[in-house]
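K.L.:
Attaching a predicted model along with its sequence, questions to come.
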Amino acid sequence: MRKIWISILLLSLVACGNRQEAAIPAATPGTQPETLPVAADSASVDAMTSATSKANQVSFNGTIVLPPQRLATVALTLSGVVKSTSLLPGQYVQKGAVLATLENPEFIVLQQTFLDSYAQAEYLKAEYERQKTLSIEQAASQKKFQQSKADYLSMKSRVEAAAAQLSLLNVQTETLRSSGIQPLLQIKAPISGYAGSVAMNVGKYVHPGEALCEIIDKSAPLLKLTTYEKDLINMTVGSPVEFRVNGMGEQTFNATILSIGQKVDEVSRSLEVYAQVNDTHQQFRPGMYVTARIKK
């Protein structure tokens, strides 16, 4: 019985050995064994990357803005009640056009002060000239001459002060002398452009310095762009810029860097860059978002 078990065990071992040999394929004459791919050398990879990559382009985000001389806030040094106005937001106005009229008794008193002082100054000037002539001829005392001179110069300064106040209100003294006192003050446009932020209506009381409206001249807009200190090496004043405006599709426009900020924000490490728009468009509005890049 023991011999039978030993024979069966030997037969099982031989069968297992045959199966393992069958699992290993024999090499075919004339063929090479397969090998695993070897990773490329790191230096070779770096060389390939530098050869195929493109130089980074400096890009910005920002908005369209206006230079200070192209944006005028209309305000007065005199209070009053708006008597009439026909101004609408977005309306185009010419420089010197009447935007509204203002009613204030102080304006009438100021005109009267100027006209009275002017008339008195004319009389005192004539008296001063007369006393000067008499003094030269020694027909009058020096005291009268000095008094007439002081009176004339004092009145002259009052005229100049009243004229300066009227000038702040855009009132021409020559027109006032020829046309007389005007009951209403005319508020005129300081520049040509489009009306924006209209904050007046008939019957409204306006305080001194209160803004009545803004006049926007869009003929020479700027780009206010945000960049970072790491990009400063790639830009200079005069560098060409290409930009797109939000809401105007893929259309591109050109600008030129006008100034580069000299102070870096301590938190964001950013600074402001201003660019002059070369080819403006009627659709441009202050505050519109833009994306820009330095042209190579």
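P.N.:
Yep, that arrived. Numbering: from 1, shown residues only.
K.L.:
When you work out contacts or count neighbours from here on, use the C-alpha atoms and nothing else.
P.N.:
OK.
K.L.:
all strands of the stretch 151-296 of the chain, in order?
P.N.:
184-188, 193-196, 205-206, 211-216, 222-228, 240-245, 252-260, 270-277, 289-294 (DSSP state E, counting those that start in this stretch).
K.L.:
Which one of those strands lies nearest to residue 129?
P.N.:
With CA to CA as the criterion, residue 129 lies closest to strand 184-188 of the strands of the stretch 151-296 of the chain, at 36.6 Å.
K.L.:
what residue lies at the spatial centre of this protein?
P.N.:
In the chain, the centroid-proximal residue (CA atoms, centre = their mean) is residue 65; its distance is 3.0 Å.
K.L.:
Enumerate every residue touching that one.
P.N.:
Applying CA atoms under 8 Å, 6 or more residues apart in numbering, we find residue 65 in contact with 221-224, 286-287.
K.L.:
where along this structure do the helices fall?
P.N.:
Taking DSSP state H as the test, the helices found in the chain are 2-23, 42-52, 105-136, 142-168, 173-179.
K.L.:
mind giving me TSV with those and columns for distance to residue 236 and mean neighbour count?
P.N.:
Converted to TSV, the helices of the chain look like this (distance: least, CA to CA, whole Å; neighbours: other CA atoms under 10 Å):
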stretch	distance to residue 236	mean neighbour count
helix 2-23	72	9
helix 42-52	26	10
helix 105-136	52	17
helix 142-168	41	16
helix 173-179	49	12
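K.L.:
Including distance to residue 60, could the ones you listed go into TSV?
P.N.:
Shown next, in TSV, are those (distance: least, CA to CA, whole Å):
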stretch	distance to residue 60
helix 2-23	65
helix 42-52	25
helix 105-136	51
helix 142-168	42
helix 173-179	51
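K.L.:
Alongside the first one, take a look at this:
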Amino acid sequence: MRRPTSGCSTGSRRPWNGLGLLLVLLLAGCGGDGGRQTPPPEVGVPPSLREDAGPPVQVVRLDERQAAELSVRTARVRAALAPYTLSLPGEVLPAPDHYAVVSAPISGRVARIYAHEGEAVRPGQVLLELESLEFANLAADYLQARADATYLEERVARLRTLVEKQISPRSTLDKAEADLARARAGVGAAFARLKALGLSDATIEGWSSTDRERPLLPVTAPIGGVIDQHRVDLGRSVTAYDEMLTLIDPARVLVRGFVPPEEAAFVQVGDTVEVGPRSASAHPLTGRIATINPALDEANRAVVVNALMPTREGWPRPGQTVNLRIRTGTPRPVIAVPLAAVTYDGEQPVVFVRTAPATFEKRPITLERIGPEEAVVTAGLADGEEVAVSQVFSLKALSRFEQYAEE
């Protein structure tokens, strides 16, 4: 009888089952290590491409031969109140108290003309005379009021004598005195109306009720000067306040200068100003800024500065254009560099700052304003640093060469 094979088969397989389990475990272990991949190292952004990175610092190092050949001169910058000069366009106007417009004080007709354009006149000189019915009525009113007052003065004097002698009642004297007060008020009002026409006290008080001359109103010069424009002719009719002529005293003028708004903060009342023609002048007029307008000029979009100037040999004349040079300074300490030290990298102004005996750093700067000889720096330089003021073009070329070499 045959034995069952199942017992033999089971016994013979046990070694293989253990070996298989071992192989499975080994393969699983190997497979786990083999399946886990090490991540690649992170690649950083170059410093020059980082958003928070500043502009790269460019340094020019000179060897002994270059330093000897170039012999770069430097200047040390200091924070201080920097004087500078502004060059501005300007125009000339008559000085306010040296210009007058003569208008018709009343309606009438030009009867006589005594002075013409270009003629010099004195203050109070008669320029022309007007024939006016309205003026004749005012003069008649004055003469009548004066006559009434004179009559009432005499009446009051007589009544006082009668009242003292108890011949007339006191009430009669009181009424006469009231009438005299009203008459005197009428004389004062008529006198004031005539004074408003420009007549002098002596002229008005010298009139007589017996005069039969044609009533002509004299028009006099309010200031001394030269007649600039004569707008009326003989026989022409004028109405009250019509402009008849203008007077200019050429001894003094008002010069208006136009300052760009960004430079207005540097200009102060009292700053020295030189005025010359648009072409160069060796002997400009010198004065001071009297006032500064608070708003921009509508035509020029600039801040207007005003200077009262005496003229020299008839120059300048109102209407001329001139050039102004205002000598002023910064309102606060600033760093100013010579213009010879400033160059441009594209549109960016730069200077070369000496950091060692033969080493220069190309430094971008921010300029607030550029004057004839210096530029005011608001950023990029510190007090006490030295900047190159010669061979700047050579340093700029060397900086580009080194930049290309590094690339």
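P.N.:
Here it is on my side, so go on. Bear in mind that the values here come from a model prediction, so they are computed numbers and not experimental data.
K.L.:
Got a PyMOL select line for the buried ones in the contacts of residue 65 of the first structure?
P.N.:
Selection command for PyMOL covering only the buried members of those, criterion 16 or more other CA atoms under 10 Å:
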select buried, resi 221+222+223+224
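K.L.:
and residue 100 of the first structure, what is it in contact with?
P.N.:
So residue 100 of the first structure contacts 82-87, 186-188 (CA under 8 Å, 6+ apart).
K.L.:
hmm, which of the residues you listed are the buried ones?
P.N.:
Buried among the contacts of residue 100 of the first structure (16+ other CA under 10 Å): 82-84, 87, 186-188.
K.L.:
if we take these, which one ends up nearest to residue 109 of the first structure?
P.N.:
Nearest member of these to residue 109 of the first structure, counting by CA to CA, is residue 186, at 15.8 Å.
K.L.:
So that closest one sits against residue 97, correct?
P.N.:
No: using CA atoms under 8 Å, residue 186 of the first structure is not in contact with residue 97, being 9.4 Å away.
K.L.:
Tell me where the stretch 1-150 of the second structure has strands.
P.N.:
Under DSSP E, counting those that start in this stretch, the stretch 1-150 of the second structure gives strands at 58-61, 74-76, 79-80, 83-94, 99-103, 108-113, 120-121, 126-131.
K.L.:
wait, which of those strands is closest to residue 151 of the second structure?
P.N.:
The nearest among the strands of the stretch 1-150 of the second structure, by CA to CA, is strand 126-131 at 30.5 Å.
K.L.:
Mean per-residue distance, that closest one versus the first structure.
P.N.:
Compared with the first structure after the fit, strand 126-131 of the second structure shows a mean deviation of 1.5 Å (mean CA distance after the TM-score superposition for the first structure).
K.L.:
Would you check the span in the first structure matched by that strand?
P.N.:
With TM-score structural alignment applied, strand 126-131 of the second structure matches the range 98-103 in the first structure.
K.L.:
and what of stretch 375-384 of the second structure?
P.N.:
Using TM-score structural alignment, stretch 375-384 of the second structure pairs with nothing in the first structure.
K.L.:
ok, now stretch 222-239 of the second structure?
P.N.:
Taking TM-score structural alignment, stretch 222-239 of the second structure hits residues 190-207 over in the first structure.
K.L.:
contact partners of the matching stretch?
P.N.:
By CA under 8 Å, 6+ apart, the list of residues contacting stretch 190-207 of the first structure reads 70, 72, 74, 78-85, 87-96, 211-218.
K.L.:
Now the buried members of those residues.
P.N.:
Applying 16+ other CA under 10 Å to the contacts of stretch 190-207 of the first structure flags 70, 72, 74, 78-84, 87, 93, 211-218 as buried.
K.L.:
can the contacts of residue 65 of the first structure go into TSV with extra columns for distance to residue 59 of the first structure?
P.N.:
Formatted as TSV, the contacts of residue 65 of the first structure follow (distance: CA to CA, whole Å):
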residue	distance to residue 59 of the first structure
221	20
222	17
223	13
224	13
286	20
287	19
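K.L.:
which residues sit in contact with the aligned partner of residue 72 of the first structure in the second structure?
P.N.:
Mapped onto the second structure by TM-score structural alignment, residue 72 of the first structure lines up with residue 100. Residue 100 of the second structure makes contacts with 222-223, 246-248, as judged by CA under 8 Å, 6+ apart.
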